[in-house]
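[1] need the 3D shape of this:
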Amino acid sequence: MRVRRIRETRVNDLIPHRAFPEDVPISRDLNEVVSHKDILIFAVPSHAMRKVSREVNQVFKGPAPLILNISKGIESGTLLRMSEVIREEAHYPFRGIVTVSGPSHAEEVIKNQPTVLVAASKDENLSEEVQLLLMGDRLRVYRSNDIVGVELGGSLKNVIAIAAGISDGV
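    Below is the predicted model of the structure:
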């Protein structure tokens, strides 16, 4: 029901002031959404990453894509970062994984406010490719080869902020 409404209106209720471009597929059919794409964007809650990665693995067809991870978190039980979960579950050829993280917030990007992101990968060419793809007048994208630090920083920043707030009040 929700997917049908988004397909018809090109608008998600969670982002009401921004329509999806016509060339962005909106479908419940995962095969249609991921197969034969140059870039696969993983933007799911961390608790669902393994399940979604397995489902993508089961249906993906096509040449080796670049995997772009924008999910934050550490998998409960395994303590794996999201790129590690994706890598563990992706049994199809892919060019590499780039993790994109803040210090921005999604609403800043959606509202076209000036903000900053980091594209992190062990492969400098891939992080540069993502930098060039995403960067615009109001979005600055820095590159990093420290994918571990970027992912852990994104996952732990709220815990650190709470601890800093508590210690400031002591």
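[2] drop to CA atoms for contacts and neighbour counts, all remaining ones
    Will do.
[3] list the contacts for Asn69?
    41-43, 82-83, 97-100 (CA atoms under 8 Å, 6 or more residues apart in numbering).
[4] Ile26 too?
    The neighbours of Ile26, taking CA under 8 Å, 6+ apart as the test, are 3, 6-7, 33.
[5] of the contacts of Asn69, which is the nearest to Ser155?
    Nearest to Ser155 among those: Met82, at 9.7 Å, using CA to CA.
[6] how deep is that closest one tucked in, by neighbour count?
    27 (other CA atoms under 10 Å).
[7] tell me how far the top helix by length along the chain is from the chain's mean position?
    When the chain is parsed with DSSP state H, its longest helix is helix 147-169. Distance of helix 147-169 from the chain centroid (CA atoms, centre = their mean, to the nearest Å) equals 19 Å.
[8] here is a second sequence; please produce its structure as well for comparison:
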Amino acid sequence: MKTKVAVLGGGSWGTALSVLLSKNDVDTGIWIRSKEQFEIMSNNRENPKYLPDIKLPKQLEISTDIDEILKERSIVVLAVPTNSVRELLVQLEGKIQKSQVIVNVAKGIENKSKKRISEIAREYFPDNDFVALSGPSHAEEVALDIPTTVVSASTNKKVAEYIQDVFSCSTFRVYTNPDVIGVELGGALKNIIALGAGISDGLGYGDNTKAALMTRGIYEMSKLGVALGADPDTFSGLSGIGDLIVTCTSMHSRNRRAGILIGKGLSMEKAVEEIGMVVEGIKTTKSTYELAGDIGVEMPITKELYNVLYNGADVRESVGKLMGRSMKHEMEIVAKNKKTSW
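    Got it, this is the predicted structure:
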């Protein structure tokens, strides 16, 4: 029986995955909330706002009727921004069967609850298998069949492998990983560091600065991850350092582009307005700063970015605070665990 997938959300990533799956000969339907966007996509077979110049396959079903799109679909892909996921899950109550696999592709931590998306999904659909699909994957490149690799993370190995099989093709390679916590956090937290990398670029700093931000950033990410039960090795993989590299260095990255604008003097609100799409890292900075405080994990880069975004701190002064922190061992955990003196 042919696999059928419902993609919920018509942004750049939801559209790119719908194109990918359709090319993979997967029966795919995409749900669009906006009637205006639906009309444009249906009539022109393009999504000019979020993924311009990419033709939508003829076989891709497009609809504003969520019940119709969900009908007989074995996989349901959540492709809306992080802080819209809960609203969507509420809308899905009573519409999803226990046999349907929920796949999330958003990367963030919910502001109000400070929960990962798998935790939110468990509140509404505790009996459904859940997969986090994450990694270094700009929608613009995936839609153009540029070679890309990502991770399918689930506590159920067979389900992770099922999603691996459905999404994989000659230009989209999917690995599996049991560490849902680590994969979700890697995808969310790298957006914070990408904002910082963009700010650094906007200030006119160089490669040395960006390398420092990325390296210390992955250390911060792994510290919080370990405290929350993630496997530290996950942060050395595609959903950790891989996604961090692509998001901190590419102009496809909304987070980096927003950071550049902030570094050049624009306010957070003006930067988001100019980007014209959701910048996940801005809200995730707030969630992560509060979460780190709640569990007692020190995250200096996240703290200074929070102060810049939400307390109006001067960006250059925040850089000075990071550079002027007390001296310490590069690998604090390693230093504490050393049996020999040094």
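[9] one step back: among the contacts of Asn69 of structure 1, which are located in helices?
    82-83.
[10] quick one: the residue nearest the centre of structure 1 from Asp123 of structure 1, how far?
    Closest residue to the average C-alpha location of structure 1: Ile70 at 1.7 Å, with CA atoms, centre = their mean. Distance, Ile70 of structure 1 to Asp123 of structure 1, using CA to CA, to the nearest Å: 17 Å.
[11] trace Ile39 of structure 1 over to structure 2, please.
    Aligning on TM-score structural alignment places Ile39 of structure 1 opposite Ile75 in structure 2.
[12] what sits against its match?
    4-6, 100-103.
[13] swap in Gly102 of structure 1?
    So Gly102 of structure 1 contacts 116-118, 154 (CA under 8 Å, 6+ apart).
[14] which of these does structure 2 keep?
    Here is what carries over to structure 2 from the contacts of Gly102 of structure 1, by both residues aligned by TM-score structural alignment, their matches' CA atoms under 8 Å: 116-118, 154.
[15] so how many other residues sit close to the equivalent of Pro25 of structure 1 over in structure 2?
    Using TM-score structural alignment, the partner of Pro25 of structure 1 in structure 2 is Glu61. Glu61 of structure 2 is flanked by 17 other residues according to other CA under 10 Å.
[16] just give the nearest non-adjacent residue to Glu61 of structure 2, would you?
    Spatial nearest neighbour of Glu61 of structure 2, excluding adjacent residues (CA to CA, 6 or more residues apart in numbering): Gly29 at 4.4 Å.
[17] what is the burial count for the one you found?
    26.
[18] mind checking the SS state of it?
    strand (DSSP: H, G, I helix; E, B strand; the rest coil).
[19] was I right about it contacting Gly14?
    No. Between Gly29 of structure 2 and Gly14 there is no contact under CA atoms under 8 Å: 10.5 Å.
[20] which stretches of structure 1 form strands?
    11-12, 15-19, 39-42, 66-69, 96-101, 115-120, 139-144 (DSSP state E).
[21] look up how far Lys336 of structure 2 lies from the corresponding residue of structure 2 for Ile147 of structure 1.
    For Ile147 of structure 1, the aligned position in structure 2 is Val180, judged by TM-score structural alignment. Val180 of structure 2 sits 28 Å away from Lys336 of structure 2, going by CA to CA.
[22] these two: which has the busier surroundings?
    Neighbour totals were compared for Val180 of structure 2 and Lys336, and Val180 leads with 24 against 9 (other CA under 10 Å).
[23] coming back round to it: looking at structure 1 now, which of the contacts of Ile75 of structure 2 still hold up?
    Under both residues aligned by TM-score structural alignment, their matches' CA under 8 Å, what the contacts of Ile75 of structure 2 keep in structure 1 comes to 100-103.
[24] selecting buried members of those residues in ChimeraX, what would you type?
    To isolate the buried members of those in ChimeraX, using 16 or more other CA atoms under 10 Å:
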select :100,101,102,103
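[25] ok, so of the kept ones among the contacts of Ile75 of structure 2, who is nearest Leu195 of structure 2?
    When the kept ones among the contacts of Ile75 of structure 2 are ranked by distance to Leu195 of structure 2 (CA to CA), Val103 comes first, at 26.0 Å.
[26] for the corresponding residue of structure 1 for the closest one, what are its contacts?
    Here Val103 of structure 2 is matched to Leu68 in structure 1, going by TM-score structural alignment. If a contact means CA under 8 Å, 6+ apart, then Leu68 of structure 1 has 39-42, 97-100 as its contacts.
[27] repeat for Met82 of structure 1
    So Met82 of structure 1 contacts 46, 49, 69, 71-75, 151 (CA under 8 Å, 6+ apart).
[28] swap the cut-off to 7 Å and go again
    46, 49, 71-74 (CA atoms under 7 Å, 6 or more residues apart in numbering).
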